[in-house]
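S.K.: Next comes the sequence, and after it the predicted model I'd like to discuss.
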Amino acid sequence: MNKMKVKLLSPGAKVPTRAEKGAAGYDLYVPCNFVINPGRNLIKLDISIELKSETEAQIRPRSGFSLKGIEGYLLEDMDTPKRFDADVIIGTIDESYRGVVGVIIKSYESIPFIVKEGTKIAQMVISHYCNEPFEVVTELSKTERGEGGFGHTGTK
């Protein structure tokens, strides 16, 4: 059985970990204090990974940060944590990628804030994918759902 591999690229880099045995995602850590500016930001995690064949990694938000905002600090007050209106943008890492893993953060704040070294900033979920080509056809098989989508089942 081949294992996934991780290369640590700085002293602050951490191996992705699962908080619990049944957790689907691996927590990803900020390797050093990082200033989040208004708009889009890329936090390089200072790790590179090698995934198993026919798998991909999705970078996803942590549910607590999605609900409450990302925990960080004002530049002038590094002692009092606050929640900031910012989101992790979903991303995909292909199995052939060997570069530095990063997390994209979109900040809706008007001021910069700092995310501290060691913060669990996002999660990475590894999934198998289909690696087959498409076949061009003139008809698709029928299903009960058919073409229903985009909220067709309602909210109740």
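M.R.: Perfect, thanks for sending it. Numbering: from 1, shown residues only.

S.K.: From here on, just use CA atoms for contacts and neighbour counts.
M.R.: Noted.

S.K.: which ones are touching the most centrally placed residue in the chain?
M.R.: The centroid of the chain falls nearest to residue 59 when counting by CA atoms, centre = their mean (2.2 Å). Neighbour list for residue 59: 89, 90, 91, 92, 93, 103, 122, 123, 124, 125 [criterion: CA atoms under 8 Å, 6 or more residues apart in numbering].

S.K.: 10 Å instead?
M.R.: 25-28, 88-93, 101-104, 122-126 (CA atoms under 10 Å, 6 or more residues apart in numbering).

S.K.: residues in contact with stretch 143-156?
M.R.: residue 140.

S.K.: ah, wrong one, I meant stretch 17-28
M.R.: Contacts of stretch 17-28 (CA under 10 Å, 6+ apart): 13-16, 29, 45, 47, 57-62, 101-103, 118-127.

S.K.: got another, please set it beside the one above:
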Amino acid sequence: MAQRAIEISITLQAGAKAPAYATAYSAGADICALLSQDLVIESGSFSMVPTGLNIALPKGYEAQVRPRSGLAAKYGVTVLNSPGTIDADYRGEVKVILINHGKKPFVVHDGDRIAQLVITSYAEASFNLVESLDETERGQGGFGSTGV
């Protein structure tokens, strides 16, 4: 059964590209850099990359900014705060914090696909203060507590 498309309002600065799905089954829409000149991200460094894109999401939805697997696999470049969340009430420009884990400088050119947006719904929680939490088999076991 096909999901109903969510309508997202966007504005674009001059020269910016609209988010676009690469294939009919893509979960994420590619977003592109909007640069007046090439941006070099040195090995071990990060940079906030403008996209010229502003979005308006409906209440109950978020846009997750996620890495592009090709940039990670080929160059060691990923989104630093992955996934970055864009809240429904944010109206500023979407910017992507790219980090270069690779060994060589990475050059971002105007129009390069630098990340992807995944639009998803979320549940708003009501946090209730209680005296104690229910017991589980795992209990307070944390990182690595269930094995390798």
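M.R.: Arrived safely, thanks for sending. Fair warning: this is a prediction, and the values are worked out from it, not measured in the lab.

S.K.: per the alignment, the residue nearest to the centre of the first structure corresponds to what in the second structure?
M.R.: Matched by TM-score structural alignment, residue 59 of the first structure corresponds to residue 65 in the second structure.

S.K.: Spell out the secondary structure type for its match.
M.R.: On the three-state scheme (DSSP: H, G, I helix; E, B strand; the rest coil), residue 65 of the second structure is labelled strand.

S.K.: Do a quick rundown of the helices in the first structure.
M.R.: 63-68 (DSSP state H).

S.K.: In ChimeraX, how would I select just the buried ones from the contacts of residue 59 of the first structure?
M.R.: Filtering these down to the buried ones (16 or more other CA atoms under 10 Å) takes a single ChimeraX command:
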select :25,26,27,28,88,89,93,101,102,103,104,122,123,124,126
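
S.K.: from the contacts of residue 59 of the first structure, which ones fall inside strands?
M.R.: 26-28, 88-89, 91-93, 102-104, 122-126 (DSSP state E).

S.K.: Could I get the contacting residues of the aligned residue in the second structure for residue 130 of the first structure?
M.R.: Here residue 130 of the first structure is matched to residue 123 in the second structure, going by TM-score structural alignment. With CA under 10 Å, 6+ apart as the criterion, the residues that contact residue 123 of the second structure are 60, 61.

S.K.: what's the answer for residue 6 of the second structure, then?
M.R.: Residue 6 of the second structure touches 57, 58, 61, 119, 120, counting by CA under 10 Å, 6+ apart.

S.K.: at 7 Å what do you get?
M.R.: Contact criterion CA atoms under 7 Å, 6 or more residues apart in numbering gives no residues in contact with residue 6 of the second structure.

S.K.: got it, and the one 4 residues further on?
M.R.: For residue 10 of the second structure, the residues meeting the contact criterion (CA under 7 Å, 6+ apart) are 53, 54, 55, 56.

S.K.: which ones are touching the last one?
M.R.: The neighbourhood of residue 56 of the second structure, defined by CA under 7 Å, 6+ apart, consists of 8, 9, 10, 88, 91.

S.K.: Same check on the first one?
M.R.: By CA under 7 Å, 6+ apart, the contact list for residue 53 of the second structure reads 10, 11, 12, 13, 16, 93, 94.

S.K.: any idea how far the residue lying farthest from the centre of the first structure is from residue 107 of the first structure?
M.R.: In the first structure, counting by CA atoms, centre = their mean, residue 138 sits farthest out from the average C-alpha position, at 37.6 Å. Remark: distance between residue 138 of the first structure and residue 107 of the first structure (CA to CA, to the nearest Å) = 45 Å.

S.K.: Can you mark which positions in stretch 58-72 of the first structure are buried?
M.R.: For stretch 58-72 of the first structure, using 16+ other CA under 10 Å, the buried residues are 58, 59, 60, 61, 62, 65, 69, 70, 71, 72.

S.K.: And for stretch 103-120 of the second structure?
M.R.: Buried, per 16+ other CA under 10 Å, within stretch 103-120 of the second structure: 105-106, 108-110, 112-119.

S.K.: Tell me the gap between it and the middle of its chain.
M.R.: The chain centroid and the centroid of stretch 103-120 of the second structure are separated by 11 Å under CA atoms, centre = their mean, to the nearest Å.

S.K.: Repeat that for stretch 88-108 of the second structure.
M.R.: Using CA atoms, centre = their mean, the offset of stretch 88-108 of the second structure from its chain centre is 9 Å.
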